[in-house]
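**Student:** sequence unavailable; structure follows:
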């Protein structure tokens, strides 16, 4: 299993950066002005982008061309979470906490019943 960015192939780095950018292959291909099949070929290491597309790809993915080519330099970083993402996480956390409390209450009742027997 790769341990650093330089252990990945060019295709793996493109795929990783695309995932972190939150783009589908179709979305990234559209932004680059290429066919989705071409991007699939790059990501599966069947072909490599020309230098002009590599520079454009790096810009769209917010990484350096050097990182894409050889894995040296700053790796891609996920964008900050939006307010909506944070609100959704708070709602989910609240729901899980209420469920956990209900389970804790049920456990306490069952323990009392067992201890009372």
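**Tutor:** Good, I have the coordinates. Remember, it's a predicted structure, so these values are computed and weren't measured experimentally. Numbers count the residues shown, from 1 in each chain.
**Student:** for the rest of this, base every contact and every neighbour count on C-alpha atoms.
**Tutor:** Fine.
**Student:** which stretches of the protein form strands?
**Tutor:** With DSSP state E, there are no strands along the chain.
**Student:** grab the nearest non-local neighbour of the most centrally placed residue in the chain.
**Tutor:** By C-alpha atoms, centre = their mean, the mean C-alpha position of the chain lies nearest to residue 20, the distance being 4.1 Å. Nearest non-adjacent residue to residue 20, counting by C-alpha to C-alpha, 6 or more residues apart in numbering: residue 78, 5.3 Å away.
**Student:** here comes the other one, which I'd like you to weigh against the first:
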């Protein structure tokens, strides 16, 4: 589905839309070229509007980028969806918080187990 925030990219060039869609999903040009099975120099030429991909490559490219072929060609149709970017620091903070939660649950489990043992033994 086309994201309304990205509507301004509909008037861009084919190369601009290729580049925008690739960046939106977080792929480097080299990674995208590898997935498509072409040389990075070919992908770069397409993004810079120095060349255009053949129809079969364009269809495969649309699949890799998660957009419709029509959107790549015209800017209309199913374009890229913005993927919220999560910073490394935010992910590390989330991991620390989850680890602290696990530690607290483990302490609680040990306390409950200890109380059960003391009832059984007493």
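**Tutor:** That came through, no problem. Here the structure is a predicted model, which is why all the values come from computation and not from measurement.
**Student:** hang on, the earlier thing: show me what the residue nearest to residue 20 of structure 1 aligns to in structure 2.
**Tutor:** Counting by TM-score structural alignment, residue 78 of structure 1 corresponds to residue 82 in structure 2.
**Student:** residue 10 of structure 1 too?
**Tutor:** Counting by TM-score structural alignment, residue 10 of structure 1 lines up with residue 14 in structure 2.
**Student:** now do residue 101 of structure 1
**Tutor:** Mapped onto structure 2 by TM-score structural alignment, residue 101 of structure 1 lines up with nothing.
**Student:** and the residue nearest to residue 20 of structure 1, how many neighbours?
**Tutor:** Neighbourhood size, residue 78 of structure 1 [other C-alpha atoms under 10 Å]: 12.
**Student:** look up how far residue 19 of structure 2 lies from residue 90 of structure 2.
**Tutor:** 26 Å (C-alpha to C-alpha, to the nearest Å).
**Student:** tell me which of these two has more neighbours.
**Tutor:** Higher neighbour count among residue 90 of structure 2 and residue 19: residue 19, with 20 against 11, using other C-alpha under 10 Å.
**Student:** and that one, how far is that from residue 48 of structure 2?
**Tutor:** To residue 48 of structure 2, residue 19 of structure 2 is 9 Å away according to C-alpha to C-alpha.
**Student:** against residue 101 of structure 1, how distant is the aligned partner of residue 47 of structure 2 in structure 1?
**Tutor:** Residue 47 of structure 2 maps onto residue 43 of structure 1 when the alignment is built from TM-score structural alignment. Distance of residue 43 of structure 1 to residue 101 of structure 1, computed by C-alpha to C-alpha: 46 Å.
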